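Undergrad: here is a sequence with its predicted model. Questions after.
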Amino acid sequence: MKITVLDNATLANTSLACLEQLGSLKTYELTSPEQVVEHSQGADILITNKVVLNRETISQLKNLKLICVSATGTNNVDLEAAKDHGIAVTNVAGYSTPSVVQHTFSLITNLLGNTHRYQADCQQGAWQKSEMFCRLDYSFNDLQGKTLTIIGGGTLGQAVANVAEAFGANVVMSERKGAPCRDGRTPFDEAIKTADIISVHCPLTEETRNLITLNEFKVMKPSCIIINTARGGIINEADLTSALEQNIIAGAGVDVLTKEPAELSNPLANYKGSNLLLTPHIAWASTESIVRLVKEVSLNIKAFKQGESRSRLV
C-alpha cells in the first residue's frame, strides 16, 4: 500500500521505520490547503495531524482507503464524508497523557514559584548584586495544601488529579457548567470560586466554547492561577488578558490558542506581563509521546490491513 504523511514536521524527525515496513512511504514536511489534493493523490493511506481533509478533498481521492489521524482530535477530517466514500478513519488516544501532565505541573510550579522571574533576574545579574545569599523579591508558594480544581474529568484530568494529590493538594473535580451535580463532583461555580489553581482538561465543544470569560474570572480568588493545556477557545483570550492586566486573578499558564500558530493580533501573544506563561502548543509533544504516537499509527494501519478494527472512528 502507498502511505503518505501529509505533515511530517509534526512528528519532529521521529523514526518512521515501523511505517516503512507496512508499505511504500512518502512524506511531506508540511501541506498547505492548496497542496492537499496534489500531495494525497495515489495514496491508499493518508496520515495527518492537522491537515484538513474535507468533503471536497476526500471526493477527489479515488484510491484512498484509510485516513490515520496522528492525534486524538479529529475535527480536521470530515468523518461523514469519509463514511460516505467508504474510507476508514482512525485516531490515537492516550499517547500524550504523561507529557501533558508533566507540562501542566511545569506551568503550575513555575507560576507558584515565580521561577521564570528569578531566572530572568539571574541572567541580568541581579543575584550577583545581592547583599545576602539569596533573593526573595517574589513570592514562592507551596502546592501542598492548595485547592486545585480540574475542569474535565477524563483520563487527563484524572492523571493530573493523581499527581496533584502526590504534591499534597486538595483536588476538586468540577461538574459541567449548569449540569446536575454527580457524586464526586463540585458545582462549577463553587469549584472555580474556591480554587487556588484551575486546570482545564475538557474538549472544545459548543458547550465549552468561552466556558471561562470575565464573569468567571471575577468569581475566582485574586490569588488564583489558571492553566489551559486543553484547547484554545475554552477560555476567552481577550477576557483572560484583561483579568491578568487588572490583577483579577494572579496568573495563567496557556499552551493553546483559538487560532494556531498564534496570530500577531492575539492579545495573549502580545501580553508582556510576568503573570502569564505562554507556550506554543507543546504539552503533548515529548519525545516519548511522539514515539508512542508513531507506533500507535503503525498498529492502526497493520490492523486495518488485517481486516481488524482498531481505534476506528469510521
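TA: Great, that's in hand. In this text the structure is predicted, and so the values were computed from the model without any measurement.

Undergrad: switch to C-alpha atoms for all contacts and neighbour counts from now on
TA: Will do.

Undergrad: and the strands in the protein?
TA: Applying DSSP state E to the chain gives strands spanning 2-5, 24-27, 45-48, 66-69, 88-90, 147-151, 170-173, 197-200, 225-228, 251-254, 276-278.

Undergrad: now those strands in TSV, with mean neighbour count and distance to residue 81?
TA: Output for those, formatted as TSV (neighbours: other C-alpha atoms under 10 Å; distance: least, C-alpha to C-alpha, whole Å):
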stretch	mean neighbour count	distance to residue 81
strand 2-5	23	20
strand 24-27	16	24
strand 45-48	25	15
strand 66-69	24	12
strand 88-90	23	10
strand 147-151	26	32
strand 170-173	20	37
strand 197-200	25	31
strand 225-228	25	32
strand 251-254	26	34
strand 276-278	20	36
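
Undergrad: let's have those in JSON lines, adding distance to residue 238.
TA: Shown next, in JSON lines, are the strands of the chain (distance: least, C-alpha to C-alpha, whole Å):
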{"stretch": "strand 2-5", "distance to residue 238": "36"}
{"stretch": "strand 24-27", "distance to residue 238": "38"}
{"stretch": "strand 45-48", "distance to residue 238": "31"}
{"stretch": "strand 66-69", "distance to residue 238": "31"}
{"stretch": "strand 88-90", "distance to residue 238": "35"}
{"stretch": "strand 147-151", "distance to residue 238": "20"}
{"stretch": "strand 170-173", "distance to residue 238": "26"}
{"stretch": "strand 197-200", "distance to residue 238": "17"}
{"stretch": "strand 225-228", "distance to residue 238": "15"}
{"stretch": "strand 251-254", "distance to residue 238": "13"}
{"stretch": "strand 276-278", "distance to residue 238": "13"}
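
Undergrad: residues contacting residue 289?
TA: Residues in contact with residue 289 (C-alpha atoms under 8 Å, 6 or more residues apart in numbering) are 95-96, 98-99.

Undergrad: and residue 284, how many neighbours does it have?
TA: Applying other C-alpha atoms under 10 Å, we find 22 residues neighbouring residue 284.

Undergrad: second one coming, line it up with the first:
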Amino acid sequence: MKVVFLDAATLPTDLRFDQATIDYTAWPSTTPELVAERIREATVVITNKVRLDAAQLRAAGQLRLVAVAAAGTDNIDRETAAELGIAVANVPDYGSDSVAEHVIATLFALRRHLVTYAAAAVDGRWSASGHFCWTGPRIRDVGGSVFGVVGRGRIGEAAARLARGLGMQVLFAQAPGKPCRDDELPLGELLECVDALTLHVPLTPATRGMIGREALARMKPDAVIVNTGRGALVDAEALVEALRLGRIGGAALDVLDVEPPPPDHPLLARDLPNLLVTPHVAWASEHAQARLARRLEELVQAQLD
C-alpha cells in the first residue's frame, strides 16, 4: 500500500510503518503544482495544510483515504471525495490539552508582564534600582479574575477547566442560535465584563474579524486577549491601534491571519506593548505530537485490516 505525507515537516514526530506492507514517502513540503504527481498512485494521502481540490482527487485513481494531520478538514474538497468514495479522516482531539495549557501560560505572561520583567532583570534596569526589586507595569493576579471563553468545543472546555482550577470565574459566550445557558452571556456583554478573553471558534464569514475596533472598545482597558484559534478572528490593524493607545491591556497570539507571516506584518512590530506572539505552536507539546502521530498510523493501518 502506497502512503504519501505531503507536508511531513509540519509534524516534527516521525510516523512509523511496517515497510514490508506499506510503501511510505514523507515529503517535507509540497507545492500546489506537485500535488497531482505525488498522490497519483497513492492509496492513502496524509496532509496537514496542503489543499486537495476536485481535479487532484479525481486524478488519484488508487486513493482510498485522505488523513488530515489536524483537527479540521477545510483544506479538502469533501464533496468530491465523497462522490469518489474517498474517506476523509481528521484527528480532532490530539492537542486540546496542549492548546489549553498554552492559553493559561500566556495568560500568566500577560497578566504579570513576564516578558517585560525578564528583560528588566538583564538590561540594567534592575541593577540600577535603588532597592532590592524593580517594579514597572502593574502585576495583576490571575486567580479571582473573569475568564471569557468564545467557543465551547474541546479546547474551550479544556481551557475553562484549567482556569477554574486557578480560581478564575469562567463565562462562555452564547453560541449563536442557541439558548443562553447560566454560565453564558451574549458576546457583547461578555466583552464588557471579562479580564481575559480566549478565542476557540472556527473561521467563518461570521467570525472573521469578530474582534475588531467595536469589540475592543467594549472591553476593559486592562483586559487581555489570547487567540489560539484562527488568526483572522482578530482584526490586526484594530489590535495594533488598541495596544498602542492603551485601550487593551495586552494580547497573546499563537496564530496570525497569514502564516507564515511576512516580516512586515503589523503584529510583528517589536515595539507593541504587552504583545506576545508565538509561531503557531500551542498544539505542539511532545505529548500532543505523539498522540497525533499514533492516530495517523492507526488510520493508515486500518486500511490494511
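TA: Received it, and whenever you're ready, just let me know what you need. Just so it is clear, the structure is predicted and the values come from calculations on it, not from any experiment.

Undergrad: TM between them?
TA: The TM-score (TM-score structural alignment, normalised by the length of the second structure) is 0.95; 305 aligned residues with a C-alpha RMSD of 1.7 Å.

Undergrad: wait, which of the strands of the first structure is closest to residue 157 of the first structure?
TA: strand 147-151 (6.3 Å; C-alpha to C-alpha).

Undergrad: now that closest one on the second structure. Mean distance?
TA: Following the fit onto the second structure, the mean deviation recorded for strand 147-151 of the first structure is 0.5 Å by mean C-alpha distance after the TM-score superposition for the first structure.

Undergrad: show residues contacting that strand.
TA: With C-alpha under 8 Å, 6+ apart as the test, strand 147-151 of the first structure has contacts from 157, 161, 164, 169-176, 191-192, 194-202.

Undergrad: nearest residue to the spatially most central residue of the second structure other than its sequence neighbours?
TA: Centroid-nearest residue in the second structure: residue 228, 3.5 Å away (criterion: C-alpha atoms, centre = their mean). Leaving aside its chain neighbours, residue 228 of the second structure sits nearest to residue 254 (5.1 Å; criterion: C-alpha to C-alpha, 6 or more residues apart in numbering).

Undergrad: residue in the first structure paired with that neighbour?
TA: When the first structure is aligned by TM-score structural alignment, residue 254 of the second structure is paired with residue 255.

Undergrad: so its match touches residue 226, yeah?
TA: No: between residue 255 of the first structure and residue 226 there is no contact under C-alpha atoms under 8 Å: 11.4 Å.

Undergrad: what about the residue lying farthest from the centre of the first structure, distance to residue 95 of the first structure?
TA: Using C-alpha atoms, centre = their mean, the residue of the first structure lying farthest from its centre is residue 131. It sits 42.6 Å away. Distance, residue 131 of the first structure to residue 95 of the first structure, using C-alpha to C-alpha, to the nearest Å: 48 Å.

Undergrad: what do you get for residue 210 of the first structure?
TA: Counting by C-alpha to C-alpha, the gap from residue 210 of the first structure to residue 95 of the first structure is 27 Å.

Undergrad: of these two, give the one with the bigger neighbour count.
TA: Neighbour totals were compared for residue 210 of the first structure and residue 95, and residue 95 leads with 21 against 17 (other C-alpha under 10 Å).

Undergrad: OK, contacts around residue 51 of the second structure?
TA: Residue 51 of the second structure sits in contact with 32, 75-76, where contact means C-alpha under 8 Å, 6+ apart.

Undergrad: redo that, cut-off 6 Å
TA: 75-76 (C-alpha atoms under 6 Å, 6 or more residues apart in numbering).

Undergrad: out of the strands of the first structure, nearest to residue 186 of the first structure?
TA: strand 170-173 (6.1 Å).

Undergrad: after superposition, how close is that closest one to the second structure?
TA: Looks like 0.8 Å for strand 170-173 of the first structure (mean C-alpha distance after the TM-score superposition for the first structure).

Undergrad: any idea how many residues pack against the residue nearest to residue 203 of the second structure when sequence neighbours are not counted?
TA: Among residues not flanking residue 203 of the second structure along the chain, residue 230 sits closest, at 6.1 Å (C-alpha to C-alpha, 6+ apart). Neighbourhood size, residue 230 of the second structure [other C-alpha under 10 Å]: 22.

Undergrad: what's around the residue nearest to residue 60 of the first structure when sequence neighbours are not counted, how many residues?
TA: Setting aside the residues directly before and after it, residue 60 of the first structure is nearest to residue 37 in space (C-alpha to C-alpha, 6+ apart), at 7.3 Å. Residue 37 of the first structure has 18 neighbouring residues, counting by other C-alpha under 10 Å.

Undergrad: one more: residue 104 of the second structure?
TA: Residue 104 of the second structure, neighbours per other C-alpha under 10 Å, totals 19.

Undergrad: likewise for residue 156 of the first structure?
TA: For residue 156 of the first structure, the neighbour count with other C-alpha under 10 Å is 21.
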